[in-house]
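Chemist: dropping the sequence and predicted coords here.
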Amino acid sequence: MEQRLLRNRGYLTLMIAQLISSIGDWLSIVAIITLVGLKWNATPIEISLIILCLAVPMALFGPFAGTFADRFNRKTLMVLSDLVRAGLVIMLIFASTIWMVYMCLFGIGLFAALFIPAKNGKLKELVPDSQMKSAMSVTSMIDSGTKVLGPLLSGLLVTAFGSNPVFLIDSATFVVSAVLLITLPASVFSNEGSVEEKGKTISFKEDFLEGVSFMKGNQFLLVGLSILTISLLILQLSDSQIIVLIRELTNASPDLFGILVTGSGLGMFFSGWLLAKKTDYKPILLMLLGVCGMGVSFGLLAVFTGMDLESSIVWGPGLGLIAGFSAGLVFIPFQAAVQTDTPVHITGRVFGVINSTTTTATIIGPLLGGILVTLFGVIPMFIATGTLLIIMSFIGLLFRSKIERSEKVVSKSEQGTQGTASS
C-alpha cells in the first residue's frame, strides 16, 4: 500500500468507521444465525429468509438509493443510516419470534442500501484513481478481518452472556461509526438538492438511467458484473445452507460454523493483503481463478461431509480459507475497476445498479437453495454448486483473451475528473 494513502486523513477516518461498524455487524449476524439455526432449529427455508431480509431492500431500493447518494450530502446520509441501524439493532433484544427478527433485519438492510452507495461515492471523492486498487484492497482486508474477529468475539460473548450483550455492542459500534463520519471532510462539489442541466431539473429516473447508460457503455465492467452476479447466484444456492450442512456431521463442534466463517475471513484478508501490494494484475483472470477456487472448496465441503470425515474442525475452516481467498480474487479486482472507471458525480448511481443486480442474485440464490436443499438434500446441492462454478470458470477462461481486449479499448473519455475533499 502506498504511503500517500496512509497520510490521507479522510480515507483513514472512513476506514476506521468501517472497521468498527463491521465488527459489530459480524457479532450480531453470527449470533442471529446461531440462535435461529441451532437453538430454534429453523428449517432451511427459514434460514434462507434471514439472508433475504437483509438482501431484499438492497435489490429493491439500491438504484434509488444510489441516485439519492449522488443528489444529497453523502456524509449526512451515512451518519443518518448508522444512527437508524443502531436503533434497529437494539430492537433485536426484544425479538421473541423469528418474524420479529425478520422485520428488524429488513429495516437494517434498507438503511444499508442507502449507506453503501454513499460510502462508495465518498471513497471516490477521497482517494485518487492512482491509489484506488490499494484502497479497495484495504477495504476488503477490513471486511475480512472483521469477519475473523467478529465470529470469535460473538462466540465468546454469546456463550458467556447470551445474545443481548452482542446486540448492545453492535448498536454501539454504529453510534461510534456515525461520530467518526461526522469528522469527514466536506465535498468540494455540490451534490445536494435537485440536479439541473440547462435550466431543466433532472428527475430521479433520468439520473438512474444515466448510471445504467454508463454501465452499458463499458463492456469490461459489464462482463465483470456478469461474472460476479452469476457466480453469486450459484454460490448462494449453498452458502446460506452451511449450517444445515454442518448438521450432517456426526461429531461436529458447536463452534464449527463460527470457526468456518473465521477461516473464510482469513482467506479474504490474505487476498486483500496480496492485492494491496501487487496492483498490476489482470482483473478478469483473477476473477475467473477465484470462481474456480470457490467451486473446488464448496465441492470438497460436500464430499468430506458425505464421508463424515473426522477432524471437521480442521478441514472445514481450511476449505473456508480457500473459499474466502478465492472470493477476494473475484470481488476486489471488480470493485477497484468500477471505482477507477466511474466519474465521481455518478458513483452512487453506478454502485446502486451494481448492488441491485448482485443483491438480486443473493435473493434468488438462498430462496432457490432452500427449496432445492429441502427437495434433494444439502450434500447434492453443495456438489452441484461446486461443479457449476468450476464449469463457469473454464468457460470464462476460454474467452478471456477477447474479454481482456475489450478492457484495453475502454474509452479514457468516460472517466471523469477525480473528486477531492476539503478539510
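Modeler: Looks like it arrived, so ask away.
Chemist: contacts, neighbours, all on C-alpha from now
Modeler: Noted.
Chemist: can you give me the strands in the protein?
Modeler: 195-197, 200-202 (DSSP state E).
Chemist: turn those into JSON lines, columns for mean neighbour count and distance to I242.
Modeler: Below are the strands of the chain laid out as JSON lines (neighbours: other CA atoms under 10 Å; distance: least, CA to CA, whole Å):
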{"stretch": "strand 195-197", "mean neighbour count": "11", "distance to I242": "46"}
{"stretch": "strand 200-202", "mean neighbour count": "11", "distance to I242": "46"}
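Chemist: can I get these in a markdown table with distance to V176?
Modeler: Formatted as a markdown table, the strands of the chain follow (distance: least, CA to CA, whole Å):
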| stretch | distance to V176 |
| --- | --- |
| strand 195-197 | 32 |
| strand 200-202 | 36 |
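Chemist: which one, of those strands, ends up nearest to T357?
Modeler: Counting by CA to CA, T357 lies closest to strand 200-202 out of those; the figure is 23.9 Å.
Chemist: gap between that closest one and the chain center?
Modeler: In terms of CA atoms, centre = their mean, to the nearest Å, the centre of strand 200-202 is set 34 Å apart from its chain centre.
Chemist: can you get me a residue count around G217?
Modeler: 13 (other CA atoms under 10 Å).
Chemist: could you do N164 as well?
Modeler: N164 has 17 nearby residues by other CA under 10 Å.
Chemist: now do F298 against V148, distance only.
Modeler: Here F298 is placed at a distance of 19 Å from V148 (CA to CA, to the nearest Å).
Chemist: again but with R400, I slipped
Modeler: Distance, R400 to V148, using CA to CA: 33 Å.
Chemist: who has more neighbours, the two?
Modeler: More crowded of R400 and V148, by other CA under 10 Å: V148, with 25 against 15.
Chemist: for comparison:
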Amino acid sequence: MRFSKHPIHPQDKTSALASIKEGFLFMKQTPLLLTGLFTACFVLFILQIGDSQAIILIRSFPGAPPELAGWCMAVSGAGMLLTAAIVGKRRISSYLLYFTLGACLLGIATGCVPFLGGLGIVGTALFIFAFFIMGAAFGLVHIPFQILVQTSVPVDYSGRVFGAIQSMTTLASILGMAGGGVLAELIGVSLAFLICGCLLIAAGLTTLIGKKMAESRRYFVTESNKGAQR
C-alpha cells in the first residue's frame, strides 16, 4: 500500500479553519453578502426538508400515482434551470428583491402542498407545479447570490469566502435532510410543511423590510449631506 508523500498535519486543518473564519469576517463587513448567505442557507434548508419528506406526504394522499415523487423532483430541477437561464441574462439591480421574492415564493409553495392531496387530478397537477415553483424560487435566491459573490469579492479573498459559503450550505443541506424527518415525526409531515412555509414567508418579508429601511436610511443621509452643502 502506497501512502502520500505529503501527509496532512494538524496545522493544515487549523489553516483551513482559519481561512473559513477569514471568509466569514470578510462577509461580516458586507451586510448584503451576509444577508444573501443566510437567506440562501435557510432556503436550502427548507428545500431539503421538502425533498426528503415529499414521499411521506405523497403517501398520505389518496390515489396518488407511485411515480409522483419522481415527477416532483424532476420539475423542481427544471424550475431551477429555468430560473438560471432567465436570471443569467438579466441585469440585477436589487439583490435583496430577488432574495425576498425567492423566499416568499418558496414559502407559499411549501405551505400549500399539504392541502392539495384531496383535490384529485387537479390537486396532483398543482402539487407537481408547487415543486416546480420551489425549484424556481430556490434559483431566485441561490443564483443571484452566486453572482453577487463573484462580482463583489476580491480575488484575494475569493477562496476563503467560497470556502465559508460551501461550509454553510453543506451544513444547511445536511440539517435539512436530517431535521426534516425529526420535525415530521414530532408534529406531522403536513404541519411541518405549513410551518416551514410560514417561516420562509416571514424571512422574505423581513428581508424586504430591511431593504426598505436601508433605502430610507440612505435617502436621509443623502438629504442631510445636501443640506450641509448649502
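Modeler: Structure received. For clarity, every value in this text was computed on a predicted model and none was experimentally measured.
Chemist: so after superposing, what's the score?
Modeler: After superposition, the two chains reach a TM-score of 0.79 (TM-score structural alignment, normalised by the length of structure 2), with 204 aligned residues with a CA RMSD of 2.4 Å.
Chemist: which of the strands of structure 1 sits closest to K278 of structure 1?
Modeler: Short answer: strand 195-197, nearest of those by CA to CA, at 39.2 Å.
Chemist: counterpart of S173 of structure 2 in structure 1?
Modeler: Counting by TM-score structural alignment, S173 of structure 2 corresponds to T362 in structure 1.
Chemist: how near is its match to R85 of structure 1?
Modeler: T362 of structure 1 is 21 Å from R85 of structure 1, by CA to CA.
Chemist: out of the two, which sits in the busier spot?
Modeler: Counted by other CA under 10 Å, T362 of structure 1 and R85 do not tie: T362 has more neighbours, with 27 against 23.
Chemist: so who does the more buried one touch?
Modeler: With contacts defined as CA atoms under 8 Å, 6 or more residues apart in numbering, T362 of structure 1 is in contact with 52, 55, 232-233, 236.
Chemist: so the residue nearest to Q236 of structure 1 when sequence neighbours are not counted versus I243 of structure 1, what's the distance?
Modeler: Leaving aside its sequence neighbours, Q236 of structure 1 sits nearest to G365 (CA to CA, 6 or more residues apart in numbering; 4.6 Å). To I243 of structure 1, G365 of structure 1 is 16 Å away according to CA to CA.
Chemist: likewise for F270 of structure 1?
Modeler: Distance of F270 of structure 1 to I243 of structure 1, computed by CA to CA: 24 Å.
Chemist: sorry, back to before: ranking the contacts of T362 of structure 1 by neighbours, who comes first?
Modeler: A55 (28 neighbours).
Chemist: which position in structure 2 aligns with that residue?
Modeler: In structure 2, A55 of structure 1 lands on no residue (TM-score structural alignment).
Chemist: what's the answer for D255 of structure 1, then?
Modeler: Checking TM-score structural alignment: D255 of structure 1 goes with E67.
Chemist: what about its match, how many residues nearby?
Modeler: Neighbours of E67 of structure 2 using other CA under 10 Å come to 8.
Chemist: just the helices in structure 2 please.
Modeler: With DSSP state H as the criterion, structure 2 has helices at 10-28, 31-59, 68-87, 95-112, 120-152, 155-187, 189-229.
Chemist: list the buried residues of stretch 9-26 of structure 1.
Modeler: 10-15, 17-26 (16 or more other CA atoms under 10 Å).
Chemist: so which bit of structure 2 is it matched to?
Modeler: Counting by TM-score structural alignment, stretch 9-26 of structure 1 sits on no residues of structure 2.
Chemist: contacts for that stretch next, please.
Modeler: Applying CA under 8 Å, 6+ apart, the contact partners of stretch 9-26 of structure 1 are 5-6, 123, 126-127, 139, 142-143, 146-147, 149-151, 154, 166, 169-171, 173-174, 176-178, 180-181, 183-185.
Chemist: just the buried ones from the residues you listed?
Modeler: Buried members of the contacts of stretch 9-26 of structure 1, scored by 16+ other CA under 10 Å, are 5, 123, 126-127, 139, 142-143, 146-147, 149-151, 154, 166, 169-171, 173-174, 176-178, 180-181, 184-185.
Chemist: so which of the strands of structure 1 gets nearest L375 of structure 1?
Modeler: strand 200-202 (49.3 Å).
Chemist: quick one: map K119 of structure 1 onto structure 2.
Modeler: Matched to structure 2 by TM-score structural alignment, K119 of structure 1 sits unpaired.
Chemist: burial measure for K119 of structure 1, as a count.
Modeler: Counted with other CA under 10 Å, K119 of structure 1 comes out at 20.
Chemist: residues contacting it?
Modeler: Per CA under 8 Å, 6+ apart, neighbours of K119 of structure 1: 74-75, 78.
Chemist: please apply the same query to C292 of structure 1.
Modeler: For C292 of structure 1, the contact set (CA under 8 Å, 6+ apart) comprises 326, 389-394.
Chemist: make a markdown table from those residues and add neighbour count and distance to V89 of structure 1 to it.
Modeler: Formatted as a markdown table, the contacts of C292 of structure 1 follow (neighbours: other CA atoms under 10 Å; distance: CA to CA, whole Å):
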| residue | neighbour count | distance to V89 of structure 1 |
| --- | --- | --- |
| S326 | 27 | 31 |
| L389 | 25 | 35 |
| I390 | 22 | 38 |
| I391 | 14 | 40 |
| M392 | 19 | 38 |
| S393 | 21 | 39 |
| F394 | 15 | 42 |
